[in-house]
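Peer 1: My questions are about this predicted structure, shown below with the sequence.
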Amino acid sequence: MNRLFFLIFFAISIGGYVTGCGNSSSLSSNTSANSIKSWDIVDLGLLPGSDYSAAYDVNDSGAVVGESGVSITGLQYGFHWESGTLTSAPGYGKDVARSINNDGVSVGIYLPLGGSFGFISQKNGNVSFVQPPQGWYQTELNCINNIGHTVGTGYRNALPSGNRGFLYDGANLTPIEPLSGDLETWAIALNDSDAVTGYSTANPNQAIGRGYIFKNGSVTEIGFLPGANNSYPEAINNQGVIVGISGGQAFRYSNGAMQALGFLRGDTYSIAHGINENGEIVGRSGNRAFLFRAGTMIDLSALPVVQQAGWSTLYEARAVNSSGQIVGKGVRNGSYHAFLLSPIH
């Protein structure tokens, strides 16, 4: 399945999955590592005419990006939320904002009829697009780091066939070649040292993904959890720790070893979406958002403040910043709403 159609299908279904970055932190914060006394949760709301919203990334200032749209028609609008104000960004419609860095620069995908283009939106509102190189016909951007470099995927209509993940530094686009025996790559996230993580596949339907790390021009496979035959990274921090999913279970990969994070009680599926510089990991277990810290997986839906604020459940957590603020989506008043969950120390 072409990943563009994969993206659109799951975005329309609302309960699905849109790739993001899951990491905007640049420096370790002792605040996040301290004990948490309580939490505060904010419903980020909906753009006018929308019936759902979902948050995908948060920077260290608490600025959030994501999408708000109409579930029946599949119409999507990227959004930027900061200090209580929700705005459409970049404002074209049929776009999704996936990642934001600490300078307030965001990236994502613009989906005009018949194509897709990765966009870079500056804090002042100026927007530029990553144009497909010769032989490519569309691009998307998944993540931006704190030096302004981005990663994404390009779709090609010329030999050698197969989609390619890439690293883009604002001037040069560097394709990431597949692992041995594979045909395609997808670039999902990067850290501030331009270490890129994503996955390589042997066929277009992504049936078996093999996670990799790309650094200094070299691609290295990260392997699978025991008993699994696939791995799909979602985020990487500045220590080079990678998180994602392998064989239906969330993982943490560091120094050549992959660790299973397990599940919340009663669940048989989990995925890790984000990690900060303190090693705190967020994601989804079954249909519940989790925070993994100090070796324990915490059910965020069970926090008293969540229930008191009228949330039925927090469905997934997508990113966590250096202060431990978490974003994602949950069910409130019968529909998905983006949330910002902040620890109080």
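Peer 2: Sure, I can see it.
Peer 1: drop to CA atoms for contacts and neighbour counts, all remaining ones
Peer 2: Fine.
Peer 1: Can you show me the helices along the stretch 1-150 of the chain?
Peer 2: 3-13, 30-33 (DSSP state H, counting those that start in this stretch).
Peer 1: hold the first one in mind and look at this next one:
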Amino acid sequence: MLRSKVLLILFLPILMAFQEPQEGPETLPHNLSDHPRYRVTDLGLISTATDNIGPALNQEGAVTGWHPNQLNEHPTAWLWHKGQLRILGGLPNYPDTYAAAINDKLQVVGIARSAQDIRFMRPFLWEKESLHDLGGLGGSFGAALDINAHGDIVGFSQLASGFTHAFLYHNGKMQDLGTLPNGDFSIAEGINDHDAVVGISNNAPKAASRAFLYAQGKMSDLGLLPGGSFSHAHAINNAGVVVGWAATADGDIHACLWKNHKIVDLGTLGDSPSTAWGINEQGQIVGSSADRYQHQHAFLWENGHMEDLNRFIPSNSGWILQRAFRINHRGQIVGIGRFGGETHVFLLTPLANRSQAALAPNFQLTDIQGHLHTLYDYRRNLIALFFFCGCQWCHQCARAWAAVQQSDRLPPSCLTLIVFTGSANDARTFLQETQLDAQHTLILPDPAMRVALRYKALVCPRVFILNKEQQIVYTNDHASDAPRKATGAAIALNALQAVQQLTQEAH
């Protein structure tokens, strides 16, 4: 009953054509892999998820969601961070809470609902151990559905007139985003770090909903699949790629993406419906699709292909991954699936492919004190190998990494090696200006760029993460952290996450 009530009250306008796959004996893909791509972490039991509110995660791998409280069976929002589960509580008169999104500041947004009358709901923000009511646009209900890195929040709220409109919450104020021309209904479901917002709106009273993009003060229609009559946008990445679903000419529901004003049908795992729920900066998309037996399976779409995520986990895991809701820049995926006959939240973490990881080229350089070092000398260490020069981008990245070194997030076993394009005097100045931890940082001048050429690291700042076998398991060659395209903070954070992943795998 809980699931159906939440769907009907919160999202009735957008469910007019979406249907669940039929229940029945579950099947797994026939070609399960003996070489899994992901490690599966069980985050615990959850009640049956709604079609539009699933578990979410941030770029560091913290997860938020909701489950029934064991004492009274009311839904309760929670936060899972560094292996610890925290209950977020509720608002006065609104004890039932559903967490919908989380950012790297550990700010969580979602819905607080009245236990007596499920028609009354409030959008909430949880931060600094406290839950806050975000208010509304004049009506009796509302919901917060996504939050970006800056703390800007989107969702929907009822107006005093009774209509429902999308909102953007910024600096303590809620802005009505309106609707598509001639429409009277809208819901905002996703926001990126540039405050581009996506969701659904109609373009005439009682008309079918259409995916929209709100940017620079204007809401625009994202368009339909050929012959289709409605569409739905769930998420948008910082490159402006939008994902969701749309109706086909024959009325089926297919996952799709919108890029450069064009819509792309992502297909299915065998049958309709399929839905794209999340996208990361690398353009990897996750969602769910019916297979040919009409069972719901989680998928990963990359390089133009949709794959069943069940093929990428250990064949004896006991899991059936049903829906994948979010994917972060590290490639971690959160969703729900069947485990031990119950519905649980899962977190997938990519495994480093040891068999294919390239061996880091060995080199020898003299440090600023004149001592000779080779990379092979540090073969038992986790290594963060940076290529820096004296440019502004390298200074920015080095300062960000210095902040990481000063925090408690970097494992003590990780050594920072810096190959510096410049003289020993310039390297000393760089070390002082960026405040890198001198005790845990080895800076090696390379004015002739011999090592940089071997590593093809001519554009800086560049970072390579090496495991204890000195294999390269990560480097910043993706859109989200590419040299001179991403901020120094983004490059440092992604490098830290790669180190943390290696540490977790070792345990």
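Peer 2: Cool, got the structure. Quick caveat, the model's predicted, so the values are computed rather than measured.
Peer 1: So what does S322 of structure 1 match up with in structure 2?
Peer 2: By TM-score structural alignment, S322 of structure 1 lines up with H329 in structure 2.
Peer 1: Residues contacting stretch 62-73 of structure 1, please?
Peer 2: Under the criterion C-alpha atoms under 8 Å, 6 or more residues apart in numbering, residues 12-14, 46-47, 49-58, 75-83, 95-100, 104, 106, 321, 325, 327 lie in contact with stretch 62-73 of structure 1.
Peer 1: Quick one: end-to-end distance for it.
Peer 2: Using C-alpha to C-alpha, to the nearest Å, one end of stretch 62-73 of structure 1 lies 30 Å from the other.
Peer 1: quick one: buried residues of it?
Peer 2: G62, A63, V64, V65, G66, E67, S68, G69, V70, S71 (16 or more other C-alpha atoms under 10 Å).
Peer 1: out of the residues you listed, what pair is the most spread apart?
Peer 2: The most widely separated members of these are G62 and S71, with 26.7 Å between them, by C-alpha to C-alpha.
Peer 1: Point out the other helices and strands that whichever strand or helix holds E316 of structure 1 packs with.
Peer 2: Assigning secondary structure by DSSP states H and E places E316 of structure 1 in strand 311-320. Packing contacts for strand 311-320 of structure 1, counted by 3 or more C-alpha pairs under 8 Å, 6 or more residues apart in numbering; DSSP states H and E, involve strand 52-58, strand 270-275, strand 281-285, strand 288-293, helix 304-308, strand 326-332.
Peer 1: Which residue in structure 2 aligns with L291 of structure 1?
Peer 2: So, by TM-score structural alignment, L291 of structure 1 is matched to L300.
Peer 1: same deal with T201 of structure 1?
Peer 2: Under TM-score structural alignment, T201 of structure 1 pairs with N202 in structure 2.
Peer 1: Likewise for L261 of structure 1?
Peer 2: Match for L261 of structure 1 (TM-score structural alignment): L266.
Peer 1: burial count for that match?
Peer 2: Residues contacting L266 of structure 2 under the criterion other C-alpha atoms under 10 Å number 21.
Peer 1: ok, now R284 of structure 1?
Peer 2: 26.
Peer 1: now it, nearest residue through space, not along the chain?
Peer 2: Leaving aside its sequence neighbours, R284 of structure 1 sits nearest to E316 (C-alpha to C-alpha, 6 or more residues apart in numbering; 4.8 Å).
Peer 1: what residues are up against the one you found?
Peer 2: Contact partners of E316 of structure 1, counting by C-alpha under 8 Å, 6+ apart, are G283, R284, S285, N287, R288, A289, F290, G328, K329, G330.
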